[in-house]
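**Q** here's a sequence, model it:
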Amino acid sequence: MIVPSPDRLRTRLRVSRGALAHSVSAAAWRGALEVRRADPTTAVALRVGLAVLIVLVAGGLSGQTEVAGFAALGALASAFLRYEPYPRLARRLAGVAGLIVASTAFGAMLGVTGAGIWVQVVAVSAAAALVYWLVQVAGITGPGPVVMIFAATGAAGYADTAVAAGHAVAAAAAGGLVGWLVAMAPMLTHPHSPSRIAVARALAAVAEVEQLGADAVPAARAAIDRARDALADTPSRRVDRHVLELLALVDAAEATLDGRRADTAALDDFARLEAELRRVRSDIRTPRVDAAAAGLPASRARETRRRTTDRRLWSGAARVGVASLVAGGLASACGLASACGLSHPLWAILGAVATLQGVNYSHTVQRGIQRLLGNAAGAVLAAAFLAVDPGYWPLAIAAVACQTGAELTVTRNYAAATTFVTGTALLLTAIGNPVGADVAAARVGDTLIGVVIGVALAALNVRADD
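**A** Below is the predicted model:
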């Protein structure tokens, strides 16, 4: 057994104290409230809202209102991987939908077997660690593993018989199919849209270097790499003149960043081209290239295999599992759940998972603050709505509106997005199982436990260079 030296232990404690101090600093809270410049996300937000609307309407018309919430969770697959090129999106989005369905089945199994709350806490915590690792290894962007864990916790509370479990899983699968179809539908009319958006983001990032200086260079290079990666996935049969023009724009952006471009490629042109690329029209003026001389970059399929051995991802998964276990256990222990009105202790796991989705400690703290503020605001809104016992159809419409709002605000400020996410979660909970306005207080209390545990655990093993 390796015992850390006193000097290393003191250094670790000093770093952890500094990390915890940051979590309550004014700078951290100001950063959590900052509203960022965001990509136009209206089309994606409307598609996600449409997918949720379709399944909720279908659930209402078919009389399957009790499982309509699980269908809506399946439809949220359309919120993932929003910037992926369609050939890659078809494969990966099916995997996301399958993961949501599998999580629903896992939670339903816990419910059917009558597992006690402590068994559920341990099992869901282990599932949270596994889902986190899978999402990170596969590089799945979007809402993150919290959607899958919410499906598992919801199914654990709903399914008390095999028939009920089957209905929940079938609803999630149907919702996942609808989400996949809605997300893939634009491929029929605008097959190059994801590549165009990726190139537009690269041009915007390079243009920002002029304003922000050298600090913006790494982000600009990453945006250029993502644009090349998106173009690399274009099927050979779809490599037309427009794809080559997009590649030429990426080359021009990289040349500008490296200082190899003449004055004719002014940054003003990048701003104009960025705006035009975000439109559905294809009649833009871009640099012309010789098709015979142009070539697409190689795809990065090896990245996933490399990430499977990344020790930081394994460490992150372990941290998620431990934080979930501690948060869920604390919410359930010593009668705390009943004494404080925390009737859904598994929601504490959701708070821990959502907080620890941050890419570093500073981001983790920011996510925790934003999650807490958003949960409080969303809970107040949902409580006011649930207090009047609105019935299925008003609940469905409000849930669609909240989910669309979440997609519209998620790249601007996570606290604002979480306000809508919390509203969606509580409304979907009420759709499947009528509840009172007091469920909002339980949501805030359980989330507070998860956030505090997540931030504290992250501070204990924060890297000195983080």
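**Q** C-alpha only now, for contacts and for neighbours.
**A** Fine.
**Q** please enumerate the helices of the stretch 301-450 of the chain.
**A** With DSSP state H, counting those that start in this stretch as the criterion, the stretch 301-450 of the chain has helices at 302-307, 311-332, 336-339, 346-355, 361-386, 392-409, 414-432, 439-460.
**Q** just name the most buried of those.
**A** Per residue and on average, the most neighbours among the helices of the stretch 301-450 of the chain fall to helix 346-355, with a mean of 31 (mean count of other Cα atoms under 10 Å).
**Q** what's next to that one, contact-wise?
**A** 121, 125, 128, 144-146, 149-150, 153, 320, 323-325, 327-328, 331, 364-365, 367-368, 371, 443, 446-455 (Cα atoms under 8 Å, 6 or more residues apart in numbering).
**Q** hmm, back to that, looking at the helices of the stretch 301-450 of the chain, which is closest to Ser16?
**A** helix 439-460 (5.1 Å; Cα to Cα).
**Q** name the helices or strands packed onto the closest one?
**A** Using 3 or more Cα pairs under 8 Å, 6 or more residues apart in numbering; DSSP states H and E, the elements in contact with helix 439-460 are helix 6-23, helix 311-332, helix 346-355, helix 361-386.
**Q** JSON lines for those, including distance to Arg305?
**A** As requested, these are arranged in JSON lines below (distance: least, Cα to Cα, whole Å):
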{"stretch": "helix 6-23", "distance to Arg305": "32"}
{"stretch": "helix 311-332", "distance to Arg305": "13"}
{"stretch": "helix 346-355", "distance to Arg305": "24"}
{"stretch": "helix 361-386", "distance to Arg305": "25"}
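**Q** let's compare: structure for the following, please.
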Amino acid sequence: MPVLTDSTRLGHSRGALVHSVSPATWRRAFDVHAADATIAISMRVALGAALVLVAFGLTGRSSLAGFAVLGALSIAFSRHEPLRRTAAKVGFVGALVVVSVVVGGLIALAAPPMWGQIAVIAVLSGLAAAVLTAFRVGGPGPVILIFAATAAVGSTGSPADLRAATVAAAVGAAVGFVTALIPFVFLPWGPARLAVARALAAAAAVPDGGRVDAAEAAIAAAREKLALTTGADGHAHLRDLAALLAEAEAALADWRRGDGTRLAAIVRHGQELRRVKQHTVIVGHPGAPADLPRPSGFFAAGAAGLRARSIAHHGGRIAVAAALAGWLAAAAGLGHPLWASMGAMAAMQGVGYAPTVQRAIQRLLGNVGGAVLAAAVLSASLGYWPTIAIVVVLQVAAEITATRNYALCSLFVTPMALLVVGLGTAVGPEIGLSRVLDNLIGVVVGVVVAAVTVSVKDRMHLHAST
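**A** I've put the predicted structure just below:
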């Protein structure tokens, strides 16, 4: 980061803080974005959660079901990825969930003072954010890992408790891994077809104001997914899909020369690719041998990414924000200061300042509404089976809205998280108020730390405020 005078740094940070309270910024938090192909992934995640919730309920282990659900949620960290990449990401996150439970349980057994617990969780927050960013793992983000750790802190009273929670998380991760791979038995080409369809749509949108660079990036991403897709009966289909991408590139080149005829012609191919089927001939004849990139290995690329200075900076600022938020919540006498740490981390998952502010506002709004929903359900004392049915429904709604609007997603995630907590320990409706207050501290601290540490090259928030 460049060395600046105090006045320049303070002025830039002051402008960032002004952006966070501008009416335009808050209005933008209510924008709902278009999203496609959300039903399949939401059903998959809900299936994994339902399987472990039912299994632990039937075996009389309902108090451990929450840890199993957190392991199963590893499914949500791979959206529309080919088989190899899905297996790597879901398995990797499942293992991280188990490690987080172990770390949380060890904190509880060591019994440090609250400020010490917050410090360890803050460091874990920074590490989790850095690792997932370096490995390019999206989905719910590191908040799931920290939630697993804090849940273990609150429920571990003995080594036996830690062993039980760890096994439950591992079982959930295994169920999540298997569930994530089931669709590839029936639709092995699904992610590749969707990626090509999105690339064609991005190219076709250029004459109507779409960005050429965005279309080119979508084509490159589709080629990578084709390279990652394997299947003994799919080579001809691979050539067809690769030929479609080549056609899209040629159509873009024609459009630059003033001829948009070919761009209009590729729209119908994208619509055909979105239909649910294993494969179908799109081009009408085998294309030329596919010239696809050689994708980097998931673990090799992630390990290399960890050495980037930007990753260390990202993890460090999240650790600082998580520690400050937790300590402030503890000093204020709130009952769950570790939730404030999670709130700060969740708000700062974005790589830029403007997305950080948007995420913070949306998380706060969603938590308020979600806490009301949670209080209503908890006050009804429904019992285990009705509760898990509600949890599954909330999980579906959260996944469907995750890429549309984070406030809507938080509206469903908040009651789901509180109900999952209630599976292991008795909680009342008042826990919703604690959740809101802790998250309020977390998001405010997260925004302030993001403003203080904002890069001078990050000026997107200045344009967003106008």
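**Q** next, the TM-score between them, please.
**A** Counting by TM-score structural alignment, normalised by the length of the first structure, the TM-score of this superposition works out to 0.93. Behind it: 454 aligned residues with a Cα RMSD of 2.0 Å.
**Q** hmm, back to that, of the helices of the stretch 301-450 of the first structure, which is nearest Ala79 of the first structure?
**A** Ala79 of the first structure sits nearest to helix 392-409 of all the helices of the stretch 301-450 of the first structure, at 7.6 Å, using Cα to Cα.
**Q** the second structure: matching residues for that closest one?
**A** With TM-score structural alignment applied, helix 392-409 of the first structure matches the range 384-401 in the second structure.
**Q** what about that stretch, how far off from the first structure?
**A** Its matched residues in the first structure lie on average 0.7 Å from stretch 384-401 of the second structure after superposition (mean Cα distance after the TM-score superposition for the first structure).
**Q** neighbouring contacts of that stretch?
**A** Contacts of stretch 384-401 of the second structure (Cα under 8 Å, 6+ apart): 38-39, 41-43, 45-46, 49-50, 53, 57, 62, 76, 408-413, 415-416, 419-420, 423.
**Q** now stretch 262-280 of the second structure
**A** 186-190, 193-194, 196-198, 200-201, 203-204, 234, 237, 248, 251-252, 254-255, 282.
**Q** map Ile431 of the second structure across to the first structure for me.
**A** Per TM-score structural alignment, Ile431 of the second structure is aligned with Val439.
**Q** can you pull the contacts of its match?
**A** Neighbours of Val439 of the first structure in contact, by Cα under 8 Å, 6+ apart: Ser343, Ala383, Leu426.
**Q** after alignment, which residue of the second structure pairs with the last one?
**A** Matched across to the second structure, Leu426 of the first structure falls on Leu418, judged by TM-score structural alignment.
**Q** isn't its match right up against Ala374?
**A** Yes: taking Cα atoms under 8 Å as the definition, Leu418 of the second structure is a contact partner of Ala374 at 6.7 Å.
**Q** which residues are in contact with both of these two?
**A** What both Leu418 of the second structure and Ala374 touch, as defined by Cα under 8 Å, 6+ apart, is the set Gly432.
**Q** count the residues that sit near Pro191 of the first structure.
**A** 17 (other Cα atoms under 10 Å).
**Q** how about it: what's its closest non-neighbour residue?
**A** With sequence-adjacent residues excluded and distances taken as Cα to Cα, 6 or more residues apart in numbering, Pro191 of the first structure is closest to Tyr86, at 7.1 Å.
**Q** now do Met114 of the second structure
**A** Ala330 (7.7 Å).
**Q** which residues sit in contact with the counterpart of that neighbour in the first structure?
**A** When the first structure is aligned by TM-score structural alignment, Ala330 of the second structure is paired with Ser332. Residues near Ser332 of the first structure by Cα under 8 Å, 6+ apart: Ile117, Trp118, Pro345.
**Q** buried members of these into PyMOL, please.
**A** In PyMOL syntax, the buried subset of the contacts of Ser332 of the first structure is picked out as below (16 or more other Cα atoms under 10 Å):
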select buried, resi 117+345
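**Q** output the contacts of Ser332 of the first structure as JSON lines; include the columns distance to Asp225 of the first structure.
**A** What follows is the contacts of Ser332 of the first structure, written out as JSON lines (distance: Cα to Cα, whole Å):
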{"residue": "Ile117", "distance to Asp225 of the first structure": "46"}
{"residue": "Trp118", "distance to Asp225 of the first structure": "45"}
{"residue": "Pro345", "distance to Asp225 of the first structure": "42"}
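**Q** what is the nearest of the contacts of Ser332 of the first structure to Val462 of the first structure?
**A** Closest to Val462 of the first structure, out of all of the contacts of Ser332 of the first structure and judged by Cα to Cα, is Pro345, at 26.6 Å.
**Q** figure out which of the helices of the stretch 301-450 of the first structure is closest to Ala294 of the first structure.
**A** Of the helices of the stretch 301-450 of the first structure, nearest to Ala294 of the first structure by Cα to Cα is helix 302-307, at 23.5 Å.
**Q** which strands and helices lie in contact with that closest one?
**A** helix 117-138.
**Q** for the helix it packs on, which positions count as buried?
**A** 117, 120-137.
**Q** same check on stretch 270-282 of the first structure?
**A** For stretch 270-282 of the first structure, burial by neighbour count (16+ other Cα under 10 Å) applies to Phe270, Ala271, Leu273, Glu274, Glu276, Leu277, Arg278.
**Q** would you reformat those residues as JSON lines and include distance to Thr161 of the first structure?
**A** Formatted as JSON lines, these follow (distance: Cα to Cα, whole Å):
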{"residue": "Phe270", "distance to Thr161 of the first structure": "59"}
{"residue": "Ala271", "distance to Thr161 of the first structure": "58"}
{"residue": "Leu273", "distance to Thr161 of the first structure": "57"}
{"residue": "Glu274", "distance to Thr161 of the first structure": "54"}
{"residue": "Glu276", "distance to Thr161 of the first structure": "54"}
{"residue": "Leu277", "distance to Thr161 of the first structure": "52"}
{"residue": "Arg278", "distance to Thr161 of the first structure": "49"}
